[in-house]
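K.L.:
What follows is a predicted structure for the sequence shown.
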Amino acid sequence: MIAQGETSAELSRVLERIAAMAPKGFGLGAHVGIGVGLARFFRMTYPKRWLDIYQSHSLVLMDPTICWAMSQTGAARWSEVEMPDPFKVLQKAALHGMRYGLIASVGPVVGRSILGAARSDREFTAAEMSQACVLLEDVARLTAPVSDGLKLSPAQAEALRQVAQGDRLVRAAGILGITESALKARLRAAREALGAKTTSQAIQIALENALI
């Protein structure tokens, strides 16, 4: 088992390597929960003026690279992201020196880890994009929560996972091949196992403890 201090030191080294490959800064969210703003580990080093604009205008909700990262895994250059950008987020970023960038995404839809990196002088190479994925996986591993004895059965975990992805109970039950009443029973059992009062709370606890 890695001691907490060793984990922190290793995480710092990984973040230093990410910073070295992103001279105009980076944005990282590890184990993103329901909604992009809910991440277990979060770090932003983009230029302050850009961050002020990005955060005050909630551009994360309109950022085409974030939409790309939540819909698939892997890595792509910002210029290759084929997502609508009606609010011209990438064009605005370029005005702050972030003319070139990459987006990397690893992990399941619920609990995904995302890394954006920027530079002003050139496009990222294929090797750098591969390296970004490896470093992001390292961050996800080093920031993964410990369950502290909390457990879910496979059926309970799958029930929570389907609901966490936004499926209505009827649809979720259909996907799982069970009745709606059976799904409700599994969700109730999951709440009891996690000591949660609501299904939403159970989902959050399960996400925080890497149970789904």
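P.N.:
Great, that's in hand. Numbers count the residues shown, from 1 in each chain.

K.L.:
From now on I want contacts and neighbour counts done on CA atoms only, so please keep to that.
P.N.:
OK.

K.L.:
where exactly do the strands run in this structure?
P.N.:
Using DSSP state E, the strands of the chain run over 26-32, 39-44, 74-77, 100-106, 112-119.

K.L.:
Mind putting these into TSV with distance to residue 18 and mean neighbour count?
P.N.:
Listed next are the strands of the chain as TSV, based on distance: least, C-alpha to C-alpha, whole Å; neighbours: other C-alpha atoms under 10 Å:
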stretch	distance to residue 18	mean neighbour count
strand 26-32	8	24
strand 39-44	11	16
strand 74-77	14	21
strand 100-106	12	26
strand 112-119	8	27
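
K.L.:
between these, which gets nearest to residue 205?
P.N.:
With C-alpha to C-alpha as the measure, strand 39-44 is the member of the strands of the chain nearest residue 205 (11.7 Å).

K.L.:
quick one: that closest one to strand 26-32, angle?
P.N.:
180 degrees (axes from the mean of the first three to the mean of the last three C-alpha atoms, to 10 degrees).

K.L.:
try this one next to it:
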Amino acid sequence: MAKLYFRYGAMNSGKSIEVLRTAHNYEEQGKQVLLFTPAVDDRYGTGAITSRIGIRKEAIVITAKLDMFKLAEREMPNCILVDEAQFLNEQQVRSLCDIVDELDIPVIAYGLRADFLGKLFEGSYHLLALADKIEEVKTVCWHCQSKATMNMRCKDGEPVFEGEQIMIGGNESYLPVCRKCYGLARKKAAARIAGR
């Protein structure tokens, strides 16, 4: 019986490389995989999943018009992999559920759990609620040896705690940090603003 998996982790935890590794493992066995990535993630161009270490693979772009269920029904792959799943909307997550439940195709969705303010993304919210299995992809805090659970947004090397939820970026814009280091940075930023 197929399942919907949500594998989440902080920025720079290796989620995209996991997507590409999993796709490679299926394909090496002669099995078909469909790779999806949301249109909003244009960091390395649209229509591709790219890891920070430079490995890249073409992917189907998820747009508002794309019917993932019909595509899956037509192709009947052995597995579906979704990168940057935090950017999905509720209907798209429910479509992944339908693919699992009605077509018996496993779906593995990778993404961030929360934004730079610690708030859930829409896609993550629904994946956490509906996934059959939830797994954490772990990485280490940029500042200490603890497990990173937060995404700290930076501008010109300084942490920022206001702005739009979605701002596409990499190491120049986000650091994986533990909750303690995140809290300390937030207090320092608040003190700096109060002292102006």
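P.N.:
That came through fine. Quick caveat, the model's predicted, so the values are computed rather than measured.

K.L.:
Mind checking the TM-score on these two?
P.N.:
For this chain pair, the superposition-based TM-score is 0.33 by TM-score structural alignment, normalised by the length of structure 2; 113 aligned residues with a C-alpha RMSD of 5.6 Å.

K.L.:
related to what we said a few turns ago, tabulate the strands of structure 1 (TSV), appending distance to residue 206 of structure 1.
P.N.:
Conversion of the strands of structure 1 to TSV gives the following (distance: least, C-alpha to C-alpha, whole Å):
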stretch	distance to residue 206 of structure 1
strand 26-32	12
strand 39-44	12
strand 74-77	25
strand 100-106	19
strand 112-119	14
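
K.L.:
Go through these and name the closest to residue 7 of structure 1.
P.N.:
strand 39-44 (13.6 Å).

K.L.:
Do a quick rundown of the strands in structure 2.
P.N.:
4-8, 33-38, 48-50, 56-58, 60-62, 79-82, 107-111, 133-136, 150-155, 158-159, 174-177.

K.L.:
For burial, what's the neighbour tally of residue 22 of structure 2?
P.N.:
Using other C-alpha atoms under 10 Å, residue 22 of structure 2 has 16 other residues around it.

K.L.:
Tell me the spacing between it and residue 90 of structure 2.
P.N.:
Going from residue 22 of structure 2 to residue 90 of structure 2 by C-alpha to C-alpha, to the nearest Å gives 25 Å.

K.L.:
Residue 18 of structure 2 too?
P.N.:
Taking C-alpha to C-alpha, one finds residue 18 of structure 2 at 24 Å from residue 90 of structure 2.

K.L.:
And residue 136 of structure 2, by the same measure?
P.N.:
Residue 136 of structure 2 sits at a distance of 21 Å from residue 90 of structure 2 (criterion: C-alpha to C-alpha).

K.L.:
And for residue 182 of structure 2, the neighbour number?
P.N.:
If you count neighbours by other C-alpha under 10 Å, residue 182 of structure 2 ends up with 24.

K.L.:
so it sits right up against residue 152, yeah?
P.N.:
Yes: with contact defined as C-alpha atoms under 8 Å, residue 182 of structure 2 reaches residue 152; the gap is 6.8 Å.

K.L.:
what about the longest helix in structure 2?
P.N.:
helix 179-194 (DSSP state H).

K.L.:
That one: which residues count as buried?
P.N.:
179, 181, 182, 185, 186, 189 (16 or more other C-alpha atoms under 10 Å).

K.L.:
and of these, the nearest to residue 95 of structure 2?
P.N.:
Taking C-alpha to C-alpha as the measure, residue 95 of structure 2 lies nearest residue 179 of the buried residues of helix 179-194 of structure 2, at 32.9 Å.
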